[in-house]
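1. sequence? don't have it. structure:
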């Protein structure tokens, strides 16, 4: 069951702001009528999500957006993805992003991610083997972790990082030792049992392409790596 959305609250420290730089909310509770829903977490909190159904879809994609986005900024991409691939889309908001209350951290993001998966399986009655998990940048964190907990139809990782600390090492060197490690995608990769597609642009200046290559090499299930030569970290996925 989903309910009326609440307003966000809370703040976080400067280090968390560097790791989770949430943009100014691009949408309100009145945005996307009939498509912006709220689903319950086990702790009683509510998770804003976009649910974009497609008639007679064979698959449902659970989408986890990038770091500097929220559901509003992801809406057009989700629409195009739904129509192009003829799938249902369930896009998940993170705590502290958009109109979702809470603090953006790994635990809160995973609580939201698991709530979305539970909603898809138990409320929408959609089987796990009909679900594809799709994450971009920050979104590859919850996508990878969920993929170790469920066997799904497929996993899509766009510009994945090996871990938050490793990503910071590329930018600030030894100062990254002061950053608590989280979303250890490389460590988790061997536990992914579903077919996995990794797309990592060779011009990515934020997450070096070798992060994606390392994760690809660590996955033991069926996998594919695509490395577009001209693609950067923020290149639109709606282009050719």
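-> Yes, it's here. A quick note: this is a predicted structure, and the numbers were derived from the prediction, not measured.
2. CA only for contacts and neighbour counts going forward, please
-> Will do.
3. Need the three-state assignment for residue 51.
-> Three-state call for residue 51 (DSSP: H, G, I helix; E, B strand; the rest coil): strand.
4. ok, structure two:
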């Protein structure tokens, strides 16, 4: 039965770039390696890691001397380390984290063939390297899973009770649920994230595009609803499956999340955050910010610790109340001033409704737009079975 499941997983989920976008070559010293066809960076280690299933995967560890947290990133389909390298480097800098990325078995220069079980062994090997080679503690690790990468991410997260946090980027409920609206879990399904997410003890951030035509946004929303420790999600208006990094709110929300998780780390008690932060699981774990204006939270929300942070926009859902407040405050002003104020407040909303995300991305201080346009990180048919036209 296990062999049948692995065979189905290979047909439904995995599309490694062919040929790989990079090679591994000797570095300046005999003990070091480097990835070809990318700009060389300081504080980057290229590694080959043995997995318990007999494959050898390639990983990169990017160190940030100012970091206290480490991100373990599991990428999506039709991508490998060569294509993800620049994004990893940008995230390391702007999030102030150490970052390890790795290629699944059969991806890039990793040996073996892709399978669901191999990806579980792959992420375990990468995590073991962080612990044993770099001395990273479990409570200082943030697991980041993109698309198919949400599978190994949640599998490992469900077994690490002291994990700091999880980020789910365009995640799936399960492989079968991407293609069919099934209401139950079948034995032959793969990446049963819907069954594993309730076992995750740490805060979870979900990021999903509202116009995702590969993995519907409902997947991200249902996973968020099932989280024990919910952090304010980011639903990117107009965002598709492979372009969320182009939107300025993507990196802004990630930075806010990392900052909150970093500052609240000392409040952790056992496997969870302190009790006063977890009483209302729908509210943000960032206690500095005003909770999301949903009807089931407004009456129960706690006062913000830092009043100055209340006005800072986070997601599109918080723009409208703020705009309303600004209009009342400016009601006594001249019509010209009132119009200027309205345009200033409405600008983020207009940006999210833009039909040209790459143009918007050029204004991002993090330069994700220019970098991401140079590579294609996902096969749009990545979840179709081979009989439906995708491999």
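-> In hand now; what should we look at? Fair warning: this is a prediction, and the values are worked out from it, not measured in the lab.
5. mind listing the strands in the second structure by residue range?
-> 24-26, 33-35, 44-50, 56-62, 70-74, 98-102, 141-146, 165-169, 203-209, 229-230, 234-236 (DSSP state E).
6. what about those, which gets the closest to residue 82 of the second structure?
-> With C-alpha to C-alpha, the closest approach to residue 82 of the second structure among those belongs to strand 33-35: 7.4 Å.
7. now what about the closest one, what contacts it?
-> 22-27, 40, 45-47, 82 (C-alpha atoms under 8 Å, 6 or more residues apart in numbering).
8. Now with 7 Å, please.
-> 22-27, 46 (C-alpha atoms under 7 Å, 6 or more residues apart in numbering).
9. now swap in stretch 90-100 of the first structure and tell me
-> 7-8, 22, 25-28, 47-52, 61-64, 70-71, 101-104, 108-109, 112-113, 116.
10. okay if I get the strands of the second structure as CSV plus distance to residue 254 of the second structure and mean neighbour count?
-> Below are the strands of the second structure laid out as CSV (distance: least, C-alpha to C-alpha, whole Å; neighbours: other C-alpha atoms under 10 Å):
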stretch, distance to residue 254 of the second structure, mean neighbour count
strand 24-26, 30, 14
strand 33-35, 27, 20
strand 44-50, 22, 19
strand 56-62, 18, 24
strand 70-74, 12, 25
strand 98-102, 14, 26
strand 141-146, 11, 24
strand 165-169, 9, 26
strand 203-209, 9, 26
strand 229-230, 15, 24
strand 234-236, 9, 23
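11. Need the ones you listed in TSV (columns: distance to residue 187 of the second structure).
-> Shown next, in TSV, are these (distance: least, C-alpha to C-alpha, whole Å):
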stretch	distance to residue 187 of the second structure
strand 24-26	38
strand 33-35	39
strand 44-50	29
strand 56-62	28
strand 70-74	24
strand 98-102	28
strand 141-146	23
strand 165-169	24
strand 203-209	26
strand 229-230	28
strand 234-236	31
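12. and residue 344 of the second structure, which of the ones you listed is closest to it?
-> Closest to residue 344 of the second structure of these is strand 234-236 (C-alpha to C-alpha; 19.9 Å).
13. Would you check the span in the first structure matched by that closest one?
-> Alignment of strand 234-236 of the second structure against the first structure: residues 226-228, by TM-score structural alignment.
14. out of the contacts of strand 33-35 of the second structure, who's nearest residue 190 of the second structure?
-> residue 22 (28.6 Å).
15. From start to finish, how long is stretch 185-195 of the first structure in a straight line?
-> Using C-alpha to C-alpha, to the nearest Å, the end-to-end distance of stretch 185-195 of the first structure comes to 16 Å.
16. And residue 213 of the second structure, what's its match in the first structure?
-> Per TM-score structural alignment, the equivalent position to residue 213 of the second structure in the first structure is residue 205.
17. was I right about its match contacting residue 233?
-> Yes: look at residue 205 of the first structure against residue 233 with C-alpha atoms under 7 Å: they come within range, at 6.5 Å.
18. More neighbours: the two, which one.
-> Taking other C-alpha atoms under 10 Å, residue 205 of the first structure and residue 233 do not tie; residue 233 has more neighbours (20 against 12).
19. check contacts around the more buried one.
-> 159, 201, 204-206.
20. Now residue 108 of the first structure. Nearest residue, chain neighbours left out?
-> residue 95 (6.2 Å; C-alpha to C-alpha, 6 or more residues apart in numbering).
21. Burial check on the aligned residue in the second structure for the one you found, number of neighbours?
-> In the second structure, the residue matched to residue 95 of the first structure (TM-score structural alignment) is residue 105. Neighbour count for residue 105 of the second structure, taken as other C-alpha under 10 Å: 26.
22. the helices in the first structure, which residues?
-> 14-19, 71-85, 106-118, 140-149, 164-172, 185-188, 209-218 (DSSP state H).
23. closest one to residue 196 of the first structure among the ones you listed?
-> helix 209-218 (8.6 Å).
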